[in-house]
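Q: coordinates only, sequence not included:
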């Protein structure tokens, strides 16, 4: 197996950005949201800010338009057991992919998304395998153990991407991954203290007060870090705080006494986080997502049942629907039937289409879906969901798992073969069928064909011409598309909702924001969190910690 990673170093130029790394005491302490809030807060002060995360693991991704093809070479030698058919795509050589969290952070900065903001993206395909994406382009599939061997070879590209961002900004905020003190990962680390040491970064450690044990977590990190690593910690932030700060004060004093690290502030629990895209579908495993607020006096809400498959991806496609008054999203868990009262059933994206298709069958959901359509319900497939709705999904090269083919659900007259180059496309078009503007992106490796394509869901008109996209069944009750982010386009979302049920009531949301302004609600949430951080933290002191 080859493990050579090729990249083009940045041209020599003086570094001008201050840099600060934000590490966490564990996963899900709120690092991504905190970085997004700090990005917006410092950008609001007039600074040029850029986010960076060396390595992210998420099946929620976004398209960036500056893929670095010099980095995108196959990891696999022919006959190595990997997929030697994965090559650098030439369909859209300027497009790449990064984690959804870094896309939100870029938005918070007011910056274009860049592959250098997240040079290594890991997209899990099973419990022990993931697709490796370097600077926006697919390298191939690696097992967890093989990836640990590969990681040191990725460090030069990581450092180069950080350097490129540093030449563009006044401040680079660098997010760590998981816990920074996992001793068994330290030797190959490229995203926490390994990166901090290699790039000479000061570190701000973030703990989560909401789960308890924040003092022990901070002290445990100090115990596990080396002397040089401890010296990098400039302070501690306690996140997701609820209660009276005066009650927590003795704990803060104890942390500082035991570690020598000052507690820089308590960041209060931010309810507005639910209005921002989730970093990963793993958030669905932590707690049930809150359903949308229904308008007082409104008609029966439109119920959308989303099938919760193990490898579902890009679940933020559904956030605009979940935010709609008059809409209730029901996340159908393993062992549950699709509710008979559901108006629409949704198959979302997936990082392992055939495996999730087999899971759908194992739950008996394939029978439920056919019954749902017979009884007048509707079914929607997004990206991999579209592939599942067809007759057959083939993966002859084993790109997403073992080579083979799986029978689809047979709700659309389509066949898909997974292979070839990954299609990455940023989209801003007008749908001539609905007359609505549509924004979003495509990110998939499958190619789909069949008679159902003669009835497209969308006809996307751009300066380069018009093309058909997606498919609709002859009776109009089953539809699918490869476009992610469809429902974030307000006019299109409302047009579609009226199609699903004409009596749906569209009005103002519970927080006063109009429902025809989903993107405005995201902006309002970012600004609200930035304003909260101005109160909860001493941003001047944090600026001074960066170097």
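A: Everything's here; your move. Everything quoted here is computed from the prediction, not taken from an experiment.

Q: can we go C-alpha only for contacts and neighbour counts from here?
A: Fine.

Q: how many residues are close by the closest residue to residue 505 other than its chain neighbours?
A: Closest residue in space to residue 505, ignoring its immediate chain neighbours: residue 326 at 5.9 Å, by C-alpha to C-alpha, 6 or more residues apart in numbering. A total of 25 residues lie near residue 326 under the criterion other C-alpha atoms under 10 Å.

Q: what about residue 393, which SS state?
A: strand (DSSP: H, G, I helix; E, B strand; the rest coil).

Q: so it makes contact with residue 406?
A: Yes. Between residue 393 and residue 406 a contact is recorded at 5.3 Å, counting by C-alpha atoms under 8 Å.

Q: the more surrounded of those two?
A: Neighbours were tallied for residue 393 and for residue 406 using other C-alpha under 10 Å; the higher tally belongs to residue 393 (27 against 16).

Q: you'd agree residue 357 is in a helix?
A: Yes. Residue state for residue 357 (three-state DSSP) corresponds to a helix.

Q: show me what contacts it?
A: With C-alpha atoms under 8 Å, 6 or more residues apart in numbering as the criterion, the residues that contact residue 357 are 388, 406, 408.

Q: check contacts around the first one.
A: Meaning residue 388. The neighbourhood of residue 388, defined by C-alpha under 8 Å, 6+ apart, consists of 353-354, 357, 381, 408-409.

Q: could you single out the nearest of these to residue 436?
A: Ranked by distance to residue 436 (C-alpha to C-alpha), the contacts of residue 388 are led by residue 381 at 19.9 Å.

Q: quick check, the closest one in contact with residue 346.
A: Yes. Residue 381 is within contact range of residue 346, at 5.9 Å (criterion: C-alpha under 8 Å).

Q: is it true that residue 325 lies in a helix?
A: No. Checked against three-state DSSP, residue 325 lies outside a helix; its state is coil.

Q: correct me if wrong: it contacts residue 507.
A: Yes. With the criterion set as C-alpha under 8 Å, residue 325 and residue 507 qualify as a contacting pair; they are 6.9 Å apart.

Q: more neighbours, those two?
A: For the pair residue 325 and residue 507, the greater number of neighbours falls to residue 325 (25 against 17), based on other C-alpha under 10 Å.

Q: the residue lying closest to the more buried one once chain neighbours are set aside - how many residues pack around it?
A: Nearest-residue entry for residue 325: residue 294, 4.7 Å, with adjacent residues in sequence omitted and distances by C-alpha to C-alpha, 6+ apart. Residue 294 sits with 22 neighbouring residues when counted by other C-alpha under 10 Å.

Q: ditto for residue 349
A: Neighbour count for residue 349, taken as other C-alpha under 10 Å: 29.

Q: kindly report the same for residue 374.
A: Neighbour count of residue 374, defined by other C-alpha under 10 Å: 11.

Q: try residue 364
A: Burial of residue 364 is recorded as 16 neighbouring residues (other C-alpha under 10 Å).

Q: ok, and the closest non-adjacent residue to it?
A: Taking C-alpha to C-alpha, 6+ apart as the measure, residue 364 lies nearest to residue 337, with 7.7 Å between them; neighbours along the chain are not counted.

Q: one more to weigh against that first structure:
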């Protein structure tokens, strides 16, 4: 089990790289994260959802993602509350204090999922959540030492030298752990080293001496990580300005943005400049497309968009002849009204949308989770993707759907002038033909290299990177 001194120290990436490295050695590998908190989710073949990081780790291991790889997924809807997904399905909605009381009842689901993976694998790589040293949350813990103790799983603690203070972070983690918890820790890894690794040789020795943990590797910063999906919105990398870009796409980064890996294939295109609009920024007047991404709480994010003044900017962009595309929650925001009569995502009520599409959305009913494929109606280009949404959208513009699914259903809507469109489908920009068609509409050409090939190359590069800098033999000897 890989736990961290804090959030975003690189646990997800290291597990993905190790999954690929061990799979290349011929082992049957399964990733597992007892509890994840992320609005970046993936749909599994069973029709459930798990954290996007575990889907990437499954891909690295050469297996299809499954609901048991992440049995508890928390999807934040507000500052204090989240949707609780258990073994792929919505289980409850809970505020933070309510969830703390709920956790012990979720441990049987966690242990059940873990047992299923152990039965089918040579090795299970377990990823912790947040920090191993959060002793204030230790009672009832299912994500870190609580899980490790329940399953007698050996633990490796990861620290991030790039953020500074890594000696204190690792030694401090050792200092606050209960004796029974500390006994499960077998070693440590220092991640994201920049510069000469010899400069930290003494640091590694000091950590080992003060903790008794085995030093298992000092891992240099891996630049190829930018080609892999980010798990958390705060990890969305700022995109470089591309002076030779043929088109510019602006994306408002809203507080509850979800499924933002929709952006990754676009960010990799050399003839496209992707602009991430952060709070306080104005929408540039020369962008070709405004893309409204998915949202875990569409009404709350629409209010945030208005608070930033981006609604005025988007309407002005459209009046100048610009294009607008909304995906899932972003599609809902483009309509005339957005209603939540049952309080599914927050307080019950209805708000006006941006009015760029003649559609109305009501948030109700069960969440739809499914892998899909089909074609765009405008040009017959194929796509693959997935649905992950609640609500029903109706209105005159749905008579001009954007997509036709293979089962015959129409999806999305297009405005009468053809410059505004919306869809509930995630992931279709990852389809090379579909992405090339969108770029062509914006006056740019897609790169010849397939997107999937770039992701696979990044995973292979990460695996080789870890093979070179971790004591793989020692890691395998620690595993039971």
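A: Received, thanks. Because the structure is predicted, anything quoted here is derived from the model rather than measured.

Q: fetch the TM-score of the aligned pair.
A: Put the two chains on top of each other and the TM-score (TM-score structural alignment, normalised by the length of structure 2) is 0.98; 480 aligned residues with a C-alpha RMSD of 1.2 Å.

Q: returning to that earlier point: which among the contacts of residue 388 of structure 1 gets closest to residue 186 of structure 1?
A: Out of the contacts of residue 388 of structure 1, the member with the shortest distance to residue 186 of structure 1 (by C-alpha to C-alpha) is residue 353, at 33.1 Å.

Q: what does that closest one correspond to in structure 2?
A: Pairing criterion TM-score structural alignment: the partner of residue 353 of structure 1 within structure 2 is identified as residue 298.

Q: identify the residues contacting its match.
A: Taking C-alpha under 8 Å, 6+ apart as the definition of contact, the neighbours of residue 298 of structure 2 are 329-330, 332-333, 345.

Q: next, show the common contact partners of residue 393 and residue 406 of structure 1.
A: Between them, residue 393 of structure 1 and residue 406 share the neighbouring residues residue 354, with contact defined by C-alpha under 8 Å, 6+ apart.

Q: do you know how far residue 306 of structure 1 is from residue 270 of structure 1?
A: Between residue 306 of structure 1 and residue 270 of structure 1 the distance is 26 Å, computed by C-alpha to C-alpha, to the nearest Å.

Q: can you get me a residue count around the equivalent of residue 202 of structure 2 over in structure 1?
A: Taking TM-score structural alignment, the alignment pairs residue 202 of structure 2 with residue 250 from structure 1. Per other C-alpha under 10 Å, the neighbour tally for residue 250 of structure 1 reads 11.

Q: ok, now residue 540 of structure 1?
A: Around residue 540 of structure 1 there are 10 residues (other C-alpha under 10 Å).

Q: repeat that for residue 328 of structure 2.
A: Burial of residue 328 of structure 2 is recorded as 26 neighbouring residues (other C-alpha under 10 Å).

Q: what's it in contact with, if anything?
A: 293-295, 389, 422-426.

Q: counterpart of it in structure 1?
A: Aligned against structure 1 by TM-score structural alignment, residue 328 of structure 2 finds its counterpart in residue 383.

Q: show me where the stretch 201-350 of structure 1 has helices.
A: Ranges of helices within the stretch 201-350 of structure 1 are 214-224, 227-230, 245-259, 283-286, 319-322, based on DSSP state H, counting those that start in this stretch.

Q: which of the contacts of residue 388 of structure 1 are still contacts in structure 2?
A: Contacts conserved in structure 2 for the contacts of residue 388 of structure 1, counting by both residues aligned by TM-score structural alignment, their matches' C-alpha atoms under 8 Å: 353-354, 357, 381, 408-409.

Q: so which of the residues you listed are in helices?
A: Taking DSSP state H, the ones among these that sit in helices are 353-354, 357.

Q: and which of the residues you listed is nearest residue 101 of structure 1?
A: Of all these, the one with the least separation from residue 101 of structure 1 (C-alpha to C-alpha) is residue 353, at 23.1 Å.

Q: aligned partner of residue 461 of structure 2 in structure 1?
A: Alignment note: residue 461 of structure 2 maps to residue 528 in structure 1; criterion TM-score structural alignment.

Q: ok so, going back, any chance of the contacts of residue 388 of structure 1 in JSON lines, with distance to residue 34 of structure 1 too?
A: Formatted as JSON lines, the contacts of residue 388 of structure 1 follow (distance: C-alpha to C-alpha, whole Å):
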{"residue": "353", "distance to residue 34 of structure 1": "33"}
{"residue": "354", "distance to residue 34 of structure 1": "36"}
{"residue": "357", "distance to residue 34 of structure 1": "36"}
{"residue": "381", "distance to residue 34 of structure 1": "33"}
{"residue": "408", "distance to residue 34 of structure 1": "41"}
{"residue": "409", "distance to residue 34 of structure 1": "42"}
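
Q: quick one: which of the kept ones among the contacts of residue 388 of structure 1 is nearest residue 290 of structure 1?
A: Within those, the smallest distance to residue 290 of structure 1 is 22.3 Å, found for residue 381 (C-alpha to C-alpha).

Q: would you mind measuring from that closest one to residue 43 of structure 1?
A: When distance is defined by C-alpha to C-alpha, residue 381 of structure 1 is 38 Å away from residue 43 of structure 1.

Q: go ahead and confirm residue 263 of structure 1 touches residue 235.
A: Yes. Look at residue 263 of structure 1 against residue 235 with C-alpha under 8 Å: they come within range, at 5.8 Å.

Q: count of neighbours near residue 506 of structure 1?
A: A count of neighbours around residue 506 of structure 1, defined by other C-alpha under 10 Å, yields 19.

Q: ok, it - contacts?
A: Residues touching residue 506 of structure 1, when contacts are defined by C-alpha under 8 Å, 6+ apart, comprise 324-326, 494, 515.

Q: now, which of those sits nearest residue 298 of structure 1?
A: Here the nearest of those to residue 298 of structure 1, counting by C-alpha to C-alpha, is residue 326; it sits at 7.1 Å.

Q: check the alignment and tell me where that closest one lands in structure 2.
A: Taking TM-score structural alignment as the criterion, the aligned counterpart of residue 326 of structure 1 in structure 2 is residue 271.

Q: which of the contacts of residue 388 of structure 1 sit farthest apart?
A: Farthest pair in those (C-alpha to C-alpha) is 354 and 381. Separation: 14.3 Å.

Q: what's the distance between the match of residue 202 of structure 2 and residue 198 of structure 1?
A: Using C-alpha to C-alpha, we find residue 250 of structure 1 at a distance of 35 Å from residue 198 of structure 1.

Q: what do you get for residue 231 of structure 1?
A: Distance check for residue 231 of structure 1 against residue 198 of structure 1: by C-alpha to C-alpha, it reads 14 Å.
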